[in-house]
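Peer 1: requesting a structural model of the entry that follows:
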Amino acid sequence: MLKRTLLAVTLALPVAFASGAALAEWPEKPVKVIVPGGAGSGTDTAARLVTDALTKAFGQPFIVENKPGANGMIGTDE
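Peer 2: The predicted structure is shown next:
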């Protein structure tokens, strides 16, 4: 009996806490997409094409920010 109660409580807790997150508007501010390469590179071009489509789909601005240098590690660290 105790195991069933414990199992029920364990399964119910994530649902109880998830309800508040489900009510939040997403995204509340512009989304920043970091590209670990220079402007005009293939990765930058692909990111800008994808973010244009995402902006139209979600109605929220997606901003591409380039962080070149250190063989991509600077952008990856962001």
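Peer 1: okay, CA-based contacts and neighbour counts for the rest of this
Peer 2: Will do.
Peer 1: residue contacts, residue 52?
Peer 2: By Cα atoms under 8 Å, 6 or more residues apart in numbering, residue 52 lies in contact with residue 62.
Peer 1: repeat that with 7 Å
Peer 2: If you count contacts by Cα atoms under 7 Å, 6 or more residues apart in numbering, residue 52 has none.
Peer 1: please identify the helix or strand for it.
Peer 2: helix 42-58 (DSSP states H and E).
Peer 1: how about this one, so we can line them up?
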Amino acid sequence: MFVSAKGAELFYSVRGHGPACLVLSSIDTRPHERQVPAQLRDRLKLVCVDLRGSGRSTGDPADLALDVLTWREEP
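Peer 2: Got it, this is the predicted structure:
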């Protein structure tokens, strides 16, 4: 799935059940999705995100700064 964020399309996937655990990846989320043990997916909802300019996400990695990483669109 994709979400638009400050000029980029960020890819993310959700696996598992339970409290959310954010897994940020600067290489690609696919290795994380394949290697996570089933016991972890049984206890946590893993939200894997390809950071800006990596994996299946678009955007320039040079634009990745703390204020961009923590940006949230107000409803």
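Peer 1: tell me how they score on TM after superposing.
Peer 2: Laid over one another, the chains give 0.38 as their TM-score (TM-score structural alignment, normalised by the length of structure 2), with 42 aligned residues with a Cα RMSD of 3.0 Å.
Peer 1: coming back round to it: got the buried residues for the helix holding residue 52 of structure 1?
Peer 2: By neighbour count with 16 or more other Cα atoms under 10 Å, helix 42-58 of structure 1 contains the buried residues 44, 47, 48, 51.
Peer 1: packing partners for the strand ranked longest in structure 2?
Peer 2: Assignment by DSSP state E gives strand 8-16 as the longest strand of structure 2. Packed against strand 8-16 of structure 2 by the contact rule (3 or more Cα pairs under 7 Å, 6 or more residues apart in numbering; DSSP states H and E) you find strand 2-5, helix 38-43, strand 45-50.
Peer 1: mind running it again at 10 Å?
Peer 2: strand 2-5, strand 20-25, helix 30-35, helix 38-43, strand 45-50 (3 or more Cα pairs under 10 Å, 6 or more residues apart in numbering; DSSP states H and E).
Peer 1: now tabulate these in CSV and tack on distance to residue 68 of structure 2 and mean neighbour count.
Peer 2: CSV is the format used below for the helices and strands packed on strand 8-16 of structure 2 (distance: least, Cα to Cα, whole Å; neighbours: other Cα atoms under 10 Å):
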stretch, distance to residue 68 of structure 2, mean neighbour count
strand 2-5, 9, 12
strand 20-25, 14, 15
helix 30-35, 23, 12
helix 38-43, 28, 13
strand 45-50, 14, 21
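Peer 1: nearest to residue 67 of structure 2, of these?
Peer 2: strand 2-5 (12.1 Å; Cα to Cα).
Peer 1: which neighbouring elements make contact with that closest one?
Peer 2: strand 8-16.
Peer 1: give the buried residues for the strand it packs on.
Peer 2: Within strand 8-16 of structure 2, judged by 16+ other Cα under 10 Å, the buried ones are 8, 9, 10, 11, 12, 14, 15, 16.
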